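**Student:** Here is my input; please provide its structure:
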Amino acid sequence: MSESVTKSGGCQCGRVRYEVNLASHDAYWCHCRMCQKATGGIAAAFVQVDAENVRWLTQPDWYRSSAIAHRPFCAQCGTPLGFAFLDGAGGFDLTIGSFDDPADFVPVAHAGAESIHEAWLDTRSLPRHFSATTESVAKRWKAAGLEVPE
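**Tutor:** Prediction:
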């Protein structure tokens, strides 16, 4: 990415929103147990940004996730939005999944590698099921009078 770009994001319910000026689309996976617990996933996907480049349009809630870090989230819907060290050093991380359009991000590194679940790294050979063609999902969206979201 040769010049900076502004991207937006927020939580699932829409209460918390942000804009960030990005210098790069380089992202990373953090596999540490803290990130696994904080997201409920096998890893957390982040992009690191300068904290001063994040503009909260509506303020997130924060919780102290360890003796050295705290994390923004939405207390209404539970969406994890990022990670920051308490001392403010080392940049600020936003969760890739909280961006409105996360398609441009590219993972370039693995952090917290001591806790990687290797079996989950390369899943290309697994069958892929799409929400719109999974009957148990699609019929519920249709019954709600809605289209299956992307």
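**Student:** Please make it C-alpha for all contacts and neighbour counts, starting now.
**Tutor:** Fine.
**Student:** how far does stretch 107-114 sit from the chain's center?
**Tutor:** Here stretch 107-114 shows a centroid-to-chain-centroid distance of 15 Å under the convention CA atoms, centre = their mean, to the nearest Å.
**Student:** Stretch 115-125 too?
**Tutor:** 18 Å.
**Student:** Same check on stretch 8-20?
**Tutor:** With CA atoms, centre = their mean, you get 11 Å for stretch 8-20.
**Student:** buried residues in that stretch?
**Tutor:** Residues 8-12, 16-20 are the ones in stretch 8-20 that count as buried (16 or more other CA atoms under 10 Å).
**Student:** residues in contact with it?
**Tutor:** If you take CA atoms under 8 Å, 6 or more residues apart in numbering as the criterion, stretch 8-20 is touched by 6-7, 53-60, 73-74, 76-81, 98-101.
**Student:** Can you say which two of the buried residues of stretch 8-20 are spatially most distant?
**Tutor:** Farthest pair in the buried residues of stretch 8-20 (CA to CA) is Q12 and V20. Separation: 17.5 Å.
**Student:** Another for comparison:
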Amino acid sequence: MTAPHTGGCRCGAVRFEASAEPHHISYCHCGDCRRASGAPVSAFVGFMADQIALDGKSLKTFENGPVTRSFCGVCGSPIAYVDERLADQIYFMLGAMDMPAYFRPTLHAHVREQLPFLHMPDDLPRHLKTSVPRPSSSNPDGTQS
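**Tutor:** Purely as a prediction, here's the structure:
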């Protein structure tokens, strides 16, 4: 499968289309993603923002520090997040994609926050913290704080 990749919310009030392949596909085990999604683990598909067309007058946002999460104001479906430290990138919820099976995660992030009863027996790389370097949280040795 090649671009365009499409997705949206449950009720159809929010739709989006990516004109290129994603640059990042991952699971996230952090508590913030758990609360935003209501699931024990989240999965994201990352694109460059200039590759996205978004149609959603009902799109609502919630800001938490440098992260802004979007959701449908009609049906409540979580849609995406942007992080001001990751210029020009947008990360869509894998479940919001029309063809979610196409997007196989390639790693796990924030596994130090993974719920103890959640077992995902795969061979994917596991990052204790973030898997995407954020300039304001990088240490001189390249590790994340």
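**Student:** hmm, back to that, which of the contacts of stretch 8-20 of the first structure fall in strands?
**Tutor:** 6-7, 54-58, 73 (DSSP state E).
**Student:** contacting residues around the counterpart of A3 of the second structure in the first structure?
**Tutor:** By TM-score structural alignment, A3 of the second structure lines up with V5 in the first structure. By CA under 8 Å, 6+ apart, the contact list for V5 of the first structure reads 21-23.
**Student:** swap the cut-off to 10 Å and go again
**Tutor:** Counting by CA atoms under 10 Å, 6 or more residues apart in numbering, V5 of the first structure makes contact with 20-25.
**Student:** Take those and map them onto the second structure. Which survive?
**Tutor:** Using both residues aligned by TM-score structural alignment, their matches' CA atoms under 10 Å, the second structure keeps these contacts from those: 20-24.
**Student:** Let me know the closest of those to G112 of the first structure.
**Tutor:** Nearest to G112 of the first structure among those, counting by CA to CA, is S24 at 21.4 Å.
**Student:** ok, now which ones touch the closest one?
**Tutor:** 1-5, 47-49, 104-106.
**Student:** Give me the buried subset of those residues.
**Tutor:** 47-49, 105.
**Student:** and of those, the nearest to A138 of the first structure?
**Tutor:** Nearest to A138 of the first structure among those, with distances taken as CA to CA, is F105, at 28.2 Å.
**Student:** which ones are touching that closest one?
**Tutor:** Counting by CA under 10 Å, 6+ apart, F105 of the first structure has contacts 24-28, 45-47, 96, 99.
**Student:** residue boundaries of the helices in the first structure?
**Tutor:** Secondary structure of the first structure (DSSP state H): helices at 33-39, 135-143.
**Student:** Include distance to G88 of the first structure and mean neighbour count when you put these into CSV, please.
**Tutor:** CSV is the format used below for these (distance: least, CA to CA, whole Å; neighbours: other CA atoms under 10 Å):
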stretch, distance to G88 of the first structure, mean neighbour count
helix 33-39, 18, 17
helix 135-143, 42, 13
